[in-house]
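The following comprises the amino acid sequence and a computationally predicted model.
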Amino acid sequence: MLFQVRMDVNLPAAMPAAEADAIKLKEKAYSHQLQESGKWRHIWRIAGQYANVSVFDVDSVEELHTLLTGLPLFPFMQIQVTPLCRHPSSIRSTDQ
């Protein structure tokens, strides 16, 4: 199952820089792990914002929820999830 996920991050202004840096390092490691596993298929930064648009390839909505809530930055995110399916006019038969 493919899902488009928009994540907007809003760290508290009062958060110490060292704490923010530590969370960001954990986030990067976790996202790399998910990308290497194929679960986090694509990630794009939204220019000029602390936000991204990603595509996840998971077995269920529950799996997506578990992966997203496992993000170290999850408590500081606004997340929008959109289910995706293959368009009949797509020339890419490998995207399901």
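Thanks, I have it.

From here on, just use CA atoms for contacts and neighbour counts.
Noted.

what about the residue positioned nearest the centre of the chain, distance to P16?
Central residue of the chain (CA atoms, centre = their mean): S54, 5.1 Å from the mean position. Note on S54: its distance to P16, by CA to CA, to the nearest Å, is 28 Å.

cool, D57 as well?
Counting by CA to CA, the gap from D57 to P16 is 34 Å.

second one coming, line it up with the first:
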Amino acid sequence: MVYVVEMEVHLPETWSEKKIADIIAREKECSQKWQSSGKWKYLWRVAGKFSNISVLEVESPDELHQIISSLPLFPYMTINVTSICKHPNALRETIL
């Protein structure tokens, strides 16, 4: 199953720069682990926002939730998930 996942981060304004730097470093490590696994296919920054658009290919909605909820920034995100499939008019089988 292929999903487009939009994640927008909203950190508490009261956090120190050190706390923010720590959680961002942990987020990087976790997201790169999932990218290396092959499950997280694409990761793009949304210009001008603390936000990204990602493409994940997983076995089930439960696996998608496991990956997203493992992210250290998960509690501070607004997340939109869209399940996608090949369009019948597409020239290529897949972009993945």
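Received the coordinates, thanks. Computed from a prediction, not measured in an experiment: that's the story for all the values here.

Please state their TM-score.
Superposed pair, TM-score by TM-score structural alignment, normalised by the length of the first structure: 0.95. Supporting alignment: 96 aligned residues with a CA RMSD of 1.2 Å.

Name the residue in D57 and P16 of the first structure with the higher neighbour count.
More neighbours surround D57 than the other of D57 of the first structure and P16, with 20 against 9 (other CA atoms under 10 Å).

from what I can see the more buried one touches H42, true?
No - in this structure, D57 of the first structure is not within contact of H42 by CA atoms under 8 Å, at 9.3 Å.

coming back round to it: what's the match for the residue nearest to the centre of the first structure in the second structure?
Under the alignment by TM-score structural alignment, S54 of the first structure pairs with S54 in the second structure.

helix/strand/coil for that match?
Following DSSP: H, G, I helix; E, B strand; the rest coil, we place S54 of the second structure in the strand state.

Just give the nearest non-adjacent residue to it, would you?
Among residues not flanking S54 of the second structure along the chain, L43 sits closest, at 4.5 Å (CA to CA, 6 or more residues apart in numbering).

what sits against E93 of the second structure?
The neighbours of E93 of the second structure, taking CA atoms under 8 Å, 6 or more residues apart in numbering as the test, are K86.

biggest helix in the first structure, by residue count?
In the first structure, with assignment by DSSP state H, the single longest helix is helix 17-37.

now the helices: where do they sit in the second structure?
Assigned by DSSP H, the helices in the second structure fall at 17-37, 61-69.

Let me have those helices in CSV, adding distance to V81 of the second structure as columns.
Output for the helices of the second structure, formatted as CSV (distance: least, CA to CA, whole Å):
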stretch, distance to V81 of the second structure
helix 17-37, 17
helix 61-69, 10
